[in-house]
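Enquirer: model the structure of this input:
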Amino acid sequence: MQVYTAPLRDMRFVLHELFADRPFGPLALSDDFTPDLYDAVLEEAARMAQEVLLPLNASGDLEGCTYENGVVRTPKGFPEAYARFREGGWAALSSDPRWGGQGLPETVNKLVEEMTCSANLSFGLYPGLTHGATTAIEGHASEDLKQAYLPKMVSGEWAGTMCLTESHCGTDLGLLRTRAVPQGDGSYKLTGSKIFISSGDHDLTDNIIHLVLARLPDAPAGVKGISLFLVPKFLPNADGSIGPRNGVAVAGIEHKMGLKASATCQMNFDDAAGWLVGEPNRGLAAMFTMMNTERVSVGVQGLGVGEIAYQSAVAYARDRLQGRALTGPARPDLPADPIIVHPDVRRMLMTMRVYAEGCRALGQWTSQALDAEKHGTDPEGRARATDFVALMTPVVKALFTDLASEAANLAVQTYGGHGYIREHGVEQFVRDARICQIYEGTNGVQALDLLGRKMPANMGRALRPFFHSVSGLLEELTGTTDKVLSIHATALHQAFGALQLTTGMLAQKGLKDPDEIGAAATDYLRMLGLVGIGYCFLKAERIAQARLAEGSGDEAFYRAKMATAGFFFDRILPQATTGFLVIKSGKRSTMALPADAF
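Expert: Coordinates of the predicted model:
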């Protein structure tokens, strides 16, 4: 059974309490944006997720999208759900009010994204891709293109996509072959094929706006010769109404392991009219505006799946009777005890729980930086936020989705044989979560980006906001008389020390041999991410203890937060320390076997 209730109490905690100190400085936001307003938005989003989207999750997976006679259709109920989603203003939540958006901060928007993706990840991709496309258009397109397309895209009336991948090239975009030929009126004619295009076609909106990477006739080879073009499915008339069909067609939809209710299309462009976004041959920089936005959102997708997997596993563990507690019957009135009494089941549930709460907290820290980049009033704070976002984007994408996949598998394990069959719905979480580790750049690519690009850039400047925050909290807790905080601060200090040692070691090794970076990258990303989560849990624990001492209410929540933090420091954070030993072993054993011996 798929069980989900939006974790509003924990969302309010990370939004209002955990980072109330505004780590990147004050923000210039509307005076209307109050904590009460944010809470009302979250409560309404929870209703949308639980009452409209969740009931379509399993049925959408079973039915899937269909493609017939050139037409792609989403599963039953999706068009109606999307209409309610758009009419409720959810598509425009954090977009610029200039284009009809509501201008809410990303700290709120990302929590709403999480709820949407918990309830129905396939559905969440449709508005999610559109939001990413509007970000790229707003950042790089001409004023005329913005005026023509952004209002309808921001409202959700029109959708957006990102068209990068071709059958012969994925991550290596320098190999792409799609061509764009300039016309006399300032437009271009695009010809080529793309694959794996999420939301490439569907029946949710009247028009779909494709952002397409292509080459100009005189473009230099490689990634330095890629330009970005806006290519609508239907060409708009002068008054903004839908005009003639453009030279864009669907060749088919992919038959996938998961996300079956999300249309993933093969697209053909045949002399399709398009318009340049940004400068010629600088399309990759423009597209990365969208890709970086999407990478953080993919991390949130993982968090969403991890949360519903956790809740579904808890519900089953409370109801499933099997055996007796090792210490004696816990429910002598029943023929057997619920499996939640068993330590190994608790281990799985607690692991899922700390993954969800830890990622939510780390995601909120990153969202604080996203808001400071856009709305910060302190130039120094904005600069730190920009560095922090650069560092954390690959971490959020890769770590959150890796942990989501682990959580989904743990949910199946909790259910046992019942988890392996379709009827209970948890095997869908495994299938849906798996793609999040692959698209928008595989997690291995994210790790290489972190260690090979972000860490050495500008003499390691991107690491400073992260390192300074962790060291600052540890200094504040030096000499604390609280035994639990002291033990956990010591654990974080050890993990942080291992991270610092590893960072210095790899900086030296990488100068001599890039393969050392490649061999260490995935382990390093997890190490850094776990230290980041440890920072969030230690900060949360200190807040929880203060609230309990004050007697400010909600005792059960704060005690649960402390228990969850305790499990993280005891059972999960030590992975960061052992990561140092793994990375220290170097590339030798990884690269020792000749390629032809595999």
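
Enquirer: rest of the way, CA atoms for contacts and neighbours
Expert: Noted.

Enquirer: and residue 422, how many residues sit next to it?
Expert: Per other Cα atoms under 10 Å, the neighbour tally for residue 422 reads 13.

Enquirer: how about residues contacting stretch 6-18?
Expert: Applying Cα atoms under 8 Å, 6 or more residues apart in numbering, the contact partners of stretch 6-18 are 35, 39, 42-43, 46, 49-50, 107-108, 111, 115, 357, 360-361, 364, 536, 539-540, 543.

Enquirer: tell me which of these fall in strands.
Expert: With DSSP state E as the criterion, strands contain none of the contacts of stretch 6-18.

Enquirer: now, of those residues, which are buried?
Expert: For these, a burial check counting by 16 or more other Cα atoms under 10 Å picks out 39, 42, 46, 49-50, 107-108, 111, 115, 357, 360-361, 364, 536, 539-540, 543.

Enquirer: before we go on, could you also do this sequence so I can check it against the first one:
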Amino acid sequence: MNDYQPSTDDMLFLLSRVLKTEDHLRALPAYSEVDAELMRQVVEEAGKFVAAVVAPLNRSGDEIGARFSAGEVTMPPGFRDAYQSFWQSGWPALAAAPEDGGQGLPAVLEAMLYEMLSAANHGWTMAPGLLHGAYECIKHHAADALKERYLEKLATGEWLATMCLTEPQAGSDLGLARTKALPQADGSYQLDGTKIFISGGEHDMTDNIVHLVLARLPDAPPGPKGLSLFLAPKFMPDGARNAVHCERIEEKMGLHGSPTCVIRFDQATAWIIGEPGRGLNAMFVMMNAARLHVALQGIGLLDAAWQKADAYSRERRQMRAPGRAKSVAEADLISEHPAMRRILDTQRAWIDAGRVLAYRTALELDLAKYHPEAARRDAAQRWCSLVTPVLKAAFTQQAFYGGSECLQVFGGHGYVREWGIEQNVRDARVAMIYEGTNEIQAIDFLVRKVLPDGGQALALWLDALRADLDAARPNEARVLDRLAALEVHTGQLLRAAAHDNTLAHWVADDYLRAVALVLLDWAWAQIGRAAAPAMPRWSVPAQALERWVMPELTMRFAIIAAAVEQVPLVENAS
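Expert: Coordinates of the predicted model:
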């Protein structure tokens, strides 16, 4: 099938007409010169680069894959040249500060770029995917000497970075990490230990790789509070090779173009980032940025799968579709069959809403940094804290299951490699796992962000969502009703969880899914205001959302209510 083509017209419509991004940016002095025309030019040029340079490498990257030999990794043909063109053209530096070699543009433009990159070639995009998070981590936590040496290289993308957390015995429970850091007389440290599942831990795309590593000092207490963060480059400032060894790369279900490495630190030289024992605090800057990027991966991968399925459905002819087709010539296209239309329109509803929510979240990141009013900064931070885990979990799940639905459009042809859709499904599966599994995202959302303050932050956030709705509009009145129902179920859950500390863990996935569905509904209400009712491009997926997606909300509420009813409340006990 044809390579992915970025949907820049749709993306710009959502950015400008739906989110009214220019109006928000005017309140931020840092972006006083960013207008609609500049954003349009950036997005369109990004789309051209992605389509011409990155997308054509997707198939060969999967089939040839990264190759390991004697500690070295050779990337698939064309990957290095494409990356060199990428960073030299300034794309990794979009949102980095000008004083660090960046372009100082809004985070939402970077988000749109990475959505396109993920859709075009997920394996290739894994390499620069952690760049901005690593840049932010070093900028806010590293000593000046480290910033001087590494910050610009990462801001521009001349060098790539990794995030070394996981160990064989320590997956999501980072407190079990054993990698040791021994202080040296010159102020450096020696790292000893092994990290696994390190994306891009070794490759030939850049001249150096900057590893950010969680490790434990000799006197560190056990558990996560004993972890510190260190920077260990592949090559030292004098050009010597550091004692960082790639022992192997994993044989994976998908993402063959991205080397997932086992990395051994054998008295490797490193420097501490931030304060001893506060490594997770510094690392979370990187992880939170990565989670929004993973949500964007989900949206991009789903769009790529949808594009393939939609194109195939407009070419493949089978029996005559039931009902009235547009013309005799179209009567036997499978795009006219209700079962196929339901699949395609439903995935389109998810993609469009996902863009609204992800772009809004990226915009809120800048508002949290730069808005002159403290109350607005707090509201932006609240949005990012609550929405990011929901987007990561919901849209990576939809990328896999929705991509599988898109494969169904092909019938048996979807199951063979010729058409490329099976690669979408394989590549998408890992996004439900890395950067915190979707189950951990749900627990983080409910147990750590909703319950501790009795739902106060959530209530403020729901009020902000309501402020963007008009009860006089029937479709928006439905969203208001669903927000009210969510608030009722949240209150019941809060009261019951006070008497059963396992309850929230049992229903966290259902609760996050319910919130995601309400957010989809809210996003489509925003689209509905900007799009003319008679425009099929927007009205058809809006109808699909209401018919085929939103009924799930009733089921999720029912699961939560049933679980709550099983908890004997103290105040009701005789």
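
Enquirer: for residue 124 of the second structure, give its distance to residue 524 of the second structure.
Expert: Separation of residue 124 of the second structure from residue 524 of the second structure (Cα to Cα, to the nearest Å): 32 Å.

Enquirer: what do you get for residue 240 of the second structure?
Expert: Taken as Cα to Cα, the span from residue 240 of the second structure to residue 524 of the second structure is 55 Å.

Enquirer: residue 535 of the first structure maps to what in the second structure?
Expert: Residue correspondence to the second structure (TM-score structural alignment): residue 535 of the first structure is matched to residue 522.

Enquirer: next one: residue 506 of the first structure
Expert: Here residue 506 of the first structure is matched to residue 493 in the second structure, going by TM-score structural alignment.

Enquirer: tell me which element that match falls in.
Expert: Element membership for residue 493 of the second structure, per DSSP states H and E: helix 474-497.

Enquirer: that helix: which residues count as buried?
Expert: 475-480, 482-483, 486-487, 489-490, 493-494, 496-497.

Enquirer: from those, which single one is nearest residue 262 of the second structure?
Expert: Closest approach between these and residue 262 of the second structure, by Cα to Cα: residue 497, at 40.5 Å.

Enquirer: leaving out chain neighbours, which residue sits closest to the closest one?
Expert: residue 503 (5.7 Å; Cα to Cα, 6 or more residues apart in numbering).

Enquirer: let me see the contact set for that neighbour.
Expert: Applying Cα under 8 Å, 6+ apart, the residues near residue 503 of the second structure are 496, 497, 563, 564.

Enquirer: the first one touches residue 562, doesn't it?
Expert: Put plainly, it is residue 496 of the second structure. No. The criterion here is Cα atoms under 8 Å, and residue 496 of the second structure misses it with residue 562 at 11.4 Å.

Enquirer: gap between the two ends of stretch 539-548 of the second structure?
Expert: Using Cα to Cα, one end of stretch 539-548 of the second structure lies 14 Å from the other.

Enquirer: distance from that stretch to the middle of the chain?
Expert: Put simply, stretch 539-548 of the second structure sits 24 Å off its chain's centre (Cα atoms, centre = their mean, to the nearest Å).

Enquirer: could you do stretch 353-362 of the second structure as well?
Expert: Worked out by Cα atoms, centre = their mean, stretch 353-362 of the second structure lies 11 Å from the chain centre.

Enquirer: which bit of the first structure covers it?
Expert: With TM-score structural alignment as the criterion, stretch 353-362 of the second structure aligns to 358-367.
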